[in-house]
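Engineer: pasted the sequence and its predicted model underneath.
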Amino acid sequence: MSALRVVPTWRHGQERLYVCLTDGRNIAWYDRDTARVNLLSDERREDVLKALKPFLTGEVTIGPPPVPTPAELARLSLHPDDDLAPNRPGEALLIALDRDPSPPRRLRADPRRRALLAEQAVGEVLDRLDGAGWHILHSVPLPGGARIHHLAIGPAGLFAVHSLYARKQRIRVADPLVTVARQAPQPLLRRVRADADRASYALTAEVHPVLAVAGPADISITAPLREVRVLPHTDLPTLTHQDPVLKPADIESLHTQARTRQTWHHL
C-alpha cells in the first residue's frame, strides 16, 4: 500500500492540509477552520486519518467534499481573461507605465507614479482583510476608461474605495472639494460617489463610497460629509468594525458577480 504524506498550503490566510499519494495525487484534505476532513474516496479513510492524526484537534467532521455552491460553480466556469480577482493594486497604472514609461529626465515627476504609490498603499491595507470574511478587488474597469480603484466586499457591506496620494501633506475637505496642500481644490468627492453609484447599479446592491488618503500629515473636514467617508488609508480596517449586514453566502455571490468583467460592461 502506498505511503501517504501531508502537504500544508495557505490560501487567503487559511490553512489547508492535503493528503497525497507518492505520485502527488490528492486523496483528501483537512480544513482547520471548518474542522472537516474531505475524502475523495472512502477506501483510504483509515489511512488518511492515520496520516492526519498529528494535526487533528478536537472533534472533526469526516466525509466527501461539500457540493459546490452556485457562486463556486460560476467562479470555476469563469474564463481567466474575464476574471478581475488577480488584478494587483494599481493594475491599470502598472500596465500604462509599462506601455508608456515617463521620460527619465522630466522636470516634474510623472503623476501616475504617485497615484500608483497611493493605490499600492491602500491595496496593501485592504488585502490584509482578505481571508477574514472579506474579498478585495483592485482596478475594476468601467466603461469610458474610468475604474474603481478598490472594491471591498465583506460582512459590513460593499465599499468602493478611491485612493489619493498625499504623503506628509495637509488635506482639506469641503464637500465636494478636496484640497491637497496648496494645489487647486478638486471636486473629487463627486467622482468617489459616482463610482459607488455605478457599482451599486452593476451589482444591484448598496455600495458605500470611501476616499482613502495615503500618508497625509493632517485631514481637515470643514463640513459634514454626504454619504462618503474620508479617512487615512491606515484606518481602513475600521470598516470591519461595523455591524454585519451580509451573510457569507451573499458575500460569495457578490464577489463572484463583481470579479466577472462582463458585470461592468453595461453601465
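Structural biologist: Ah, there it is.
Engineer: from now on I want contacts and neighbour counts done on CA atoms only, so please keep to that.
Structural biologist: Fine.
Engineer: mind checking which helix or strand the spatially most central residue of the chain is in?
Structural biologist: Taking CA atoms, centre = their mean, the centroid of the chain lies closest to residue 136, which sits 1.0 Å from it. Secondary-structure element containing residue 136, defined by DSSP states H and E: strand 135-141.
Engineer: counting by contacts, list what that strand packs against.
Structural biologist: Packing partners of strand 135-141 (3 or more CA pairs under 8 Å, 6 or more residues apart in numbering; DSSP states H and E): helix 91-99, helix 111-127, strand 147-154.
Engineer: what's the most buried one of the ones you listed?
Structural biologist: strand 147-154 (a mean of 23; mean count of other CA atoms under 10 Å).
Engineer: now the following helix or strand past it: how far from the chain's centre is it?
Structural biologist: Heading C-terminal from strand 147-154, the first helix or strand you meet, by DSSP H and E, is strand 157-165. Averaged C-alpha coordinates place strand 157-165 at 11 Å from its chain's average position (CA atoms, centre = their mean, to the nearest Å).
Engineer: show me what strand 157-165 is packed against.
Structural biologist: Contacts defined by 3+ CA pairs under 8 Å, 6+ apart place strand 157-165 against helix 111-127, strand 147-154, helix 188-203, strand 207-214.
Engineer: show me what it is in contact with.
Structural biologist: 114-115, 117-119, 122, 148-153, 192, 195-196, 199, 206-216, 244-246 (CA atoms under 8 Å, 6 or more residues apart in numbering).
Engineer: just the angle between it and helix 188-203, please?
Structural biologist: Relative orientation of strand 157-165 versus helix 188-203 (axes from the mean of the first three to the mean of the last three CA atoms, to 10 degrees): 140 degrees.
Engineer: show the subsequent helix or strand relative to strand 157-165.
Structural biologist: Assigned by DSSP H and E, the successor of strand 157-165 is strand 170-174.
Engineer: packing partners of that next one?
Structural biologist: If contacts are counted by 3+ CA pairs under 8 Å, 6+ apart, strand 170-174 sits against strand 177-180, strand 218-221.
Engineer: check what contacts it and list those residues.
Structural biologist: Outside strand 170-174, the residues that touch it by CA under 8 Å, 6+ apart are 178, 179, 180, 181, 216, 217, 218, 219, 220, 221, 222, 223.
Engineer: want to throw those residues into JSON lines with neighbour count and distance to residue 132?
Structural biologist: Below are the contacts of strand 170-174 laid out as JSON lines (neighbours: other CA atoms under 10 Å; distance: CA to CA, whole Å):
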{"residue": "178", "neighbour count": "19", "distance to residue 132": "32"}
{"residue": "179", "neighbour count": "19", "distance to residue 132": "34"}
{"residue": "180", "neighbour count": "19", "distance to residue 132": "33"}
{"residue": "181", "neighbour count": "16", "distance to residue 132": "36"}
{"residue": "216", "neighbour count": "20", "distance to residue 132": "27"}
{"residue": "217", "neighbour count": "13", "distance to residue 132": "30"}
{"residue": "218", "neighbour count": "16", "distance to residue 132": "30"}
{"residue": "219", "neighbour count": "18", "distance to residue 132": "29"}
{"residue": "220", "neighbour count": "13", "distance to residue 132": "31"}
{"residue": "221", "neighbour count": "14", "distance to residue 132": "31"}
{"residue": "222", "neighbour count": "10", "distance to residue 132": "34"}
{"residue": "223", "neighbour count": "9", "distance to residue 132": "34"}
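Engineer: next up, a structure to set beside the first:
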Amino acid sequence: MIAERGPSTVQRLKAKLLRQSSEWDSWYAGLEGERRVGRELERLSPQGWRVLHGIEKGNGGDIDHLLIGPGGVFSINTKNHRGASVWVGDSMAKINGGKPRPYAAASQAEADFVRGVLGRYCAFKVPVEPALVFVGIASLDRAATQYSVRIYHEREVASLGPLTGKLTPDQVEQVFAVARHRRVWLRA
C-alpha cells in the first residue's frame, strides 16, 4: 500500500508540531477527500448503485471512484481544497483565484478512458459521464457554459441517486462485473 511508503505516524506528528510541510501532505489530504466522497457514494447502494474506489490504471494513475447504476456510469474525480473558493469553467478550475488547473478537462478525459475500457468488454454502449467533486471547500461557482462535467460539493453527490433510465439492473451488474477486474484497467 502506498501509505506504507510515506512518513510514519510519529514522523507526521513531529512535522506537524514543528509546522513543517511534507511532500505527503497533499497526498494525505487527497486520500481524506476520497474517503469522504466514498462514504457519500456508498449511501446510494439502496437505490441500485454499485461503487468502486481507487481503480489503478496501467499508466500509474488511478480513478478515484466509479459509480455504476440505473443512471449510467460516473467517473468521479475528487479534489480536496479545504476552505477554498473554487470556480470551474469549461476545462479549467481556479482555486482562490489562482492559476488555472485542468480539472474539468482531466475529468472529461478520464470519462472517455472509462467509456473505452468498459465498451471493449460489454455488449452494449456504456454511458459514462465525468463528475468532479470538491471536498471541504468554502464556495463553489460553476461557469454558466460548463455542461460537459458534473460539478459537486461532496454532500451534493447524493443527487446522482435518483437518476435512472440509462442502464437496466442486469446491465448494472454486467458493467460492475467488468469494472471490478483489475486486469481490465491495467491492460488499457
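Structural biologist: Arrived safely, thanks for sending. What you are looking at is a predicted structure, and each value in this text was computed from that prediction instead of being measured.
Engineer: just to revisit the earlier point, which one of the helices and strands packed on strand 135-141 of structure 1 lies closest to residue 72 of structure 1?
Structural biologist: strand 147-154 (16.1 Å; CA to CA).
Engineer: next one: the closest one to chain centre, how far?
Structural biologist: 7 Å.
Engineer: residue range for it in structure 2?
Structural biologist: Using TM-score structural alignment, strand 147-154 of structure 1 lines up with residues 62-69 of structure 2.
Engineer: ok, back up a step: which non-adjacent residue is nearest the counterpart of the residue nearest to the centre of structure 1 in structure 2?
Structural biologist: Under the alignment (TM-score structural alignment), residue 136 of structure 1 pairs with residue 51 in structure 2. Of all residues not flanking residue 51 of structure 2 in the chain, residue 67 sits nearest, at 4.7 Å (CA to CA, 6 or more residues apart in numbering).
Engineer: can you check residue 95 of structure 2 too?
Structural biologist: Counting by CA to CA, 6+ apart, residue 86 is the residue found nearest to residue 95 of structure 2 once chain neighbours are left out, at 4.8 Å.
Engineer: what do you get for residue 190 of structure 1?
Structural biologist: Residue 190 of structure 1 sits nearest to residue 176 (CA to CA, 6+ apart), 6.0 Å away.
Engineer: aligned to the one you found, what sits in structure 2?
Structural biologist: Aligned partner of residue 176 of structure 1 by TM-score structural alignment: residue 91.
Engineer: now do its match: how many residues are near it, please.
Structural biologist: 17 (other CA atoms under 10 Å).
Engineer: same check on residue 166 of structure 1?
Structural biologist: 21.
Engineer: OK, contacts around the aligned residue in structure 2 for it?
Structural biologist: Using TM-score structural alignment as the criterion, residue 166 of structure 1 maps onto residue 81 of structure 2. Shown in contact with residue 81 of structure 2 (CA under 8 Å, 6+ apart): 95, 134, 135, 136, 137.
Engineer: go on, residue 136 of structure 2?
Structural biologist: Residue 136 of structure 2 makes contacts with 33, 80, 81, 82, 83, 84, 154, as judged by CA under 8 Å, 6+ apart.
Engineer: could you rerun that using 7 Å?
Structural biologist: Each residue near residue 136 of structure 2 by CA atoms under 7 Å, 6 or more residues apart in numbering is listed here: 80, 81, 82, 83.
Engineer: what is the most widely separated pair among the residues you listed?
Structural biologist: Pairwise over the contacts of residue 136 of structure 2, using CA to CA, the maximum falls at 80 and 83, 9.3 Å.
Engineer: neighbours of the alignment partner in structure 1 of residue 6 of structure 2, how many?
Structural biologist: Residue 6 of structure 2 maps onto residue 100 in structure 1 when the alignment is built from TM-score structural alignment. Neighbour count for residue 100 of structure 1, taken as other CA under 10 Å: 9.
Engineer: aligned counterpart of residue 210 of structure 1 in structure 2, please.
Structural biologist: The alignment partner of residue 210 of structure 1 in structure 2, by TM-score structural alignment, is residue 131.
Engineer: count of residues packed around its match?
Structural biologist: So residue 131 of structure 2, with other CA under 10 Å, has 25 neighbours.
Engineer: then residue 78 of structure 2?
Structural biologist: Residues lying near residue 78 of structure 2 (other CA under 10 Å) number 28.
Engineer: starting at the chain centroid, how far to stretch 173-189 of structure 1?
Structural biologist: That offset, for stretch 173-189 of structure 1, works out to 27 Å (CA atoms, centre = their mean).
Engineer: no no, stretch 71-79 of structure 2
Structural biologist: With CA atoms, centre = their mean as the basis, stretch 71-79 of structure 2 stands 6 Å off its chain's centre.
Engineer: so can I have JSON lines of the helices and strands packed on strand 135-141 of structure 1 showing distance to residue 229 of structure 1?
Structural biologist: Formatted as JSON lines, these follow (distance: least, CA to CA, whole Å):
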{"stretch": "helix 91-99", "distance to residue 229 of structure 1": "24"}
{"stretch": "helix 111-127", "distance to residue 229 of structure 1": "14"}
{"stretch": "strand 147-154", "distance to residue 229 of structure 1": "14"}
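Engineer: of all the ones you listed, which one is nearest residue 27 of structure 1?
Structural biologist: Of those, nearest to residue 27 of structure 1 by CA to CA is helix 111-127, at 31.2 Å.
Engineer: how close does that closest one sit to structure 2?
Structural biologist: Compared with structure 2 after the fit, helix 111-127 of structure 1 shows a mean deviation of 0.7 Å (mean CA distance after the TM-score superposition for structure 1).
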